[in-house]
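Participant: Any chance you can model this:
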Amino acid sequence: MTGIRFCAGLLAAAALLAPAQAAEPPAPLTLRDAVRASLAANPDLAGFAFELRAQEARTDAAGLRPAPTVSASVENVLGSGEHGGLNTAETTFALSQVVELGDKRRARVGAAQSGRELIAVTEQAAQLDVLAEVTRRFIHVAGDQEQLTLTRNATALARETVQAVSARVNAAKAPDAELRRARITLARAEVEQEHAEHELGTSRRKLAAMWGDGEARFGAVTADLYTLPRPAPFESLLARLDANPDFVRFASEARLRDAEIRLAEAKRRADVTFSGGLRHLEETGDQALVFGLSLPLGAGRAAAPAIAEARALRDLSAARRDAAAVRAKAQLYALHQELRHAITETELLRGTVLPQMTGALDETRYAYERGRYGYLEWVEAQREFIAIRRSLIEAAVNAQVFQAEIERLTGEPLAAQP
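Facilitator: All right, here's what the predicted structure looks like:
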């Protein structure tokens, strides 16, 4: 979609938009500018760098071998009889080392690396979420700009109506009640214009919040709402679902669960601890070497619950992926249908209904000024004209938003961003 389609491949290379100088009007904002600023400084994306650093530290820790242990012990001291004091003391200095069996170190590193891949894919999905959200907010700002222009036109039309009715009242061709009603309509139009101004200000701030700015320091957004997207066939969109980072994330999570299963299974083989050292016998003054070996029993039974848990979590991940795929397909179909409807509605309103309504409004005004139509007919024609233009704006906004939602769901833009 020309002018407002986001590109999932844009890089966060640009810094935040600079505040405009006081003597110059703020520069207009394009979607490309908004996307770059959001990818560079979105608060929700800032934490992933720290998560990756933390996971890299876990990977380094997983690759460490068990550290050797130094121990010292003293026996046969402070007893009774000939064992009193230190006369028969036996002092032993030993060094022990755990030897991991079952390739546990490689399994730990593999699980840690799979965890890092999962974080990286989650970051990609979060970036797409930011791209989709900044696009939605950008479109809403563009729509609110159009709505404000429409309300200003409605206010100007109501003001012209007051002048026309006033001329007829002064010429004794219309009662005073029509002038009062025209002034009431003008007052209501001014209230709606003020409300539209507030709505635009709010949507602009929401857009600026996407790159962490508390104020909207940009000018009008530049977008052509009426350059409508061309919907791709549903089957081709369906084929793109697997490329969505949300589903890639499920695949990464499955690899993580498989790595956790391998690690849990490796723990079924017990580690062996070797020790060796020197013993000093105080009573004879002799020295002797000591050696030891220890092997825990029941390692397989102790590892069984962890293996069962890891396998259950892997099955849970697969079940969640299947459920997400069903929801995504249904959502994609609904969005595709809504997009086609919004495009049809926009084209019909813009190409057929609005031109006819414009002609009808001109004819009604002409007839009112010559006394062939009454005030109610003219005001009703104005209301229908404003309502049709408002519906046109809403339909065009819906078409662009539905397109952005489809792009987010399929994980890639349907056309290149200019």
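
Participant: only C-alpha atoms for contact and neighbour calcs from this point on.
Facilitator: OK.

Participant: quick one, what contacts Ala142?
Facilitator: By CA atoms under 8 Å, 6 or more residues apart in numbering, the contact list for Ala142 reads Val221, Thr222, Ala223, Leu225.

Participant: Need the residue closest to the centroid of the chain.
Facilitator: By CA atoms, centre = their mean, the chain has its centre lying nearest to Asp129, at 2.6 Å.

Participant: Could you also give me the structure for this second sequence? I'd like to compare it with the first:
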Amino acid sequence: MKTNPLNTTLNKMTVVVAFCLYAQSALSIEPMSDMTLKQAIQNTLEKNPELKKYPFDIQYQQALSQQAEIKPLPELSIQAEELVGTGDYSLADQTQLTLTLSQNYEMGDKLQHRLALSQSKEDSKRLEFELAKIDTVAETSRRFYEVIYLQNLSGLVSENLVKQKSLLQKIDRLAQAGIANPVDQNRIHFLIKQSNHQLLAISKQQNLAKVRLSAMWQSDTEINRVIGSFKNSSVIPSKKELLDQIENSPAQLHYLALQREADYNLKLEKAYGVQDITYSFGIGHKAAEDAQTLNFGISMPLAFGNPNQGRIEAAKIKLQQSQSLQTESTQKLKLEVIEYWHSLQSMQSLLEDIKSQLLPESKKLISTSLAAYQRGSTSLLQVMEAQQIWFELKTQQLELYKQRQLTLLELERLIGIKPAAE
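Facilitator: Take a look at the predicted model:
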């Protein structure tokens, strides 16, 4: 039996191609990997560049808190009087030497208010860090769910493509029997190519979405696919439940921390308006009498008005501003929560209507129109319209799932809890 040279060549080429593919896979430095939302959030918290600066800010403020604990240092001074002169004072016989130790005592509880202000600034930095984490995790989740949406959309288009190919097979059978219109065949061929084009476009969008997701932790590792789904629950948290959480929301706690900081700053500025007292104790030596003396002194500035009045007024304005911002932010947050709650109610109603009413009717429409087409009592156009109605409903349903998930995510970001619908 003779060997076909063409088959031999093809076999060799197959071996070479397989070897090249294996070598390429083996030499790949960072293979593609699957990714869950938990892994994405963990990577973000560990490697996000925007979050890395906050530990340094906190350490910086801790160093300033350490500095705030330092009290005024005692001062040691030596003073020589009548060291040289004329007449009886020419030979330093009348010199008086005084060694003085002085200590400044802070009045008005300056140390206590300074420490309180420094600690409040440190607390504010920590809360800023927590807020940054919440915002960054929310952005990571948004990008993750965008990939989920595109994956599901790709699956939906693929499912629609399978239905189109199945319809094409039925039309081909009818064409063989001589009862199908060639225009119908061309039409369904075009729809199949259109679906393939849509799959290609979604694939490109997925690649970009995965790159944007991995950019949250500055990684160039390719993500194969993300693992997860949209939460499919009909339970929506009540409006009262959401509004009750506003008081303890991260944003509100941060505003309260800034308000405390402004209050401590005002108290410190008032304390700086209280004059400090300096006590001194010294030993003097008179050379003429060869005698020693003890000296004691007390001093304080003479202020006929508050020397810190301007800073006190500025601190009062800052406190009033922080109180005003806190009040306004509370009202703004309430309105946002109410708006999101109404959006959830609307989306939930639409989803229930699509699931219980529209989708069953669309499937019935597909079945009846296809049967009518096979009997020759309707056109392919009506069959394709019925199929397109089903596809558009499924696409609308997927879009609503995505929007509901993002709304729940935004509520979680604003009020700092995971709503009951999760």
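
Participant: circling back to that earlier point, now render the contacts of Ala142 of structure 1 as TSV, adding neighbour count and distance to Val98 of structure 1.
Facilitator: Formatted as TSV, these follow (neighbours: other CA atoms under 10 Å; distance: CA to CA, whole Å):
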residue	neighbour count	distance to Val98 of structure 1
Val221	20	65
Thr222	16	66
Ala223	19	66
Leu225	23	68
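
Participant: Just the strands from the stretch 201-350 of structure 2, written as ranges.
Facilitator: 223-227, 277-286, 291-299 (DSSP state E, counting those that start in this stretch).

Participant: re the thing from before, would you mind finding the match for the residue nearest to the centre of structure 1 in structure 2?
Facilitator: Taking TM-score structural alignment, Asp129 of structure 1 has Asp135 as its aligned residue in structure 2.

Participant: now, among the contacts of Ala142 of structure 1, which is nearest to Arg279 of structure 1?
Facilitator: Minimum distance to Arg279 of structure 1 across those is 82.9 Å, recorded for Val221 (CA to CA).

Participant: Count the residues that sit near the aligned residue in structure 2 for Gly115 of structure 1.
Facilitator: Aligned by TM-score structural alignment, Gly115 of structure 1 pairs with Lys121 of structure 2. Residue neighbour count, defined by other CA atoms under 10 Å, stands at 24 for Lys121 of structure 2.

Participant: From Ser124 of structure 2, how far off is the closest residue to Lys121 of structure 2 other than its chain neighbours?
Facilitator: For Lys121 of structure 2, ignoring the flanking residues on the chain, the nearest one in space by CA to CA, 6 or more residues apart in numbering is Glu261 at 6.3 Å. Going from Glu261 of structure 2 to Ser124 of structure 2 by CA to CA, to the nearest Å gives 8 Å.

Participant: give the contact list for the match of Gly115 of structure 1.
Facilitator: Going by CA under 8 Å, 6+ apart, Lys121 of structure 2 touches Gln61, Leu258, Glu261.

Participant: related to what we said a few turns ago, how about the contacts of Ala142 of structure 1 in a markdown table, adding distance to Arg181 of structure 1?
Facilitator: Listed next are those as a markdown table, based on distance: CA to CA, whole Å:
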| residue | distance to Arg181 of structure 1 |
| --- | --- |
| Val221 | 37 |
| Thr222 | 38 |
| Ala223 | 37 |
| Leu225 | 35 |
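
Participant: Greatest separation within those residues: which pair is it?
Facilitator: Among the contacts of Ala142 of structure 1, the pair separated by the greatest distance (CA to CA) is Val221 and Leu225, at 11.1 Å.

Participant: Sort out which of the contacts of Lys121 of structure 2 are in helices and list them.
Facilitator: Gln61, Leu258, Glu261 (DSSP state H).

Participant: which of the residues you listed lies closest to Tyr145 of structure 2?
Facilitator: Leu258 (33.8 Å).

Participant: ok, now which ones touch the closest one?
Facilitator: Contacts of Leu258 of structure 2 by CA under 8 Å, 6+ apart are Ser120, Lys121, Ser124, Ser322.

Participant: Which of these fall in helices?
Facilitator: Short answer: these in helices (DSSP H) are Ser120, Lys121, Ser124, Ser322.

Participant: What number of residues are in the vicinity of the closest residue to the third one other than its chain neighbours?
Facilitator: The reference is to Ser124 of structure 2. Nearest residue to Ser124 of structure 2 in three dimensions, chain neighbours excluded: Ala257, at 5.7 Å (CA to CA, 6+ apart). When counting by other CA under 10 Å, one arrives at 21 neighbours for Ala257 of structure 2.

Participant: Could you tell me where stretch 197-216 of structure 2 falls in structure 1?
Facilitator: Against structure 1, stretch 197-216 of structure 2 falls on residues 191-210 (TM-score structural alignment).

Participant: Quick one: map Arg106 of structure 1 onto structure 2.
Facilitator: Residue pairing (TM-score structural alignment): Arg106 of structure 1 is matched to Gln112 of structure 2.

Participant: any chance you could map the helices in the stretch 1-150 of structure 1?
Facilitator: 31-41, 43-62, 104-170 (DSSP state H, counting those that start in this stretch).

Participant: Just want the angle from the second one to helix 104-170.
Facilitator: Inter-element angle recorded for helix 43-62 of structure 1 and helix 104-170: 180 degrees (by axes from the mean of the first three to the mean of the last three CA atoms, to 10 degrees).

Participant: Which residue numbers in structure 2 does helix 43-62 of structure 1 align to?
Facilitator: With TM-score structural alignment as the criterion, helix 43-62 of structure 1 aligns to 49-68.

Participant: Report the buried residues of that stretch.
Facilitator: Across stretch 49-68 of structure 2, burial judged by 16 or more other CA atoms under 10 Å covers Leu51, Tyr54, Ile58, Gln61, Gln62, Leu64, Ser65, Ala68.
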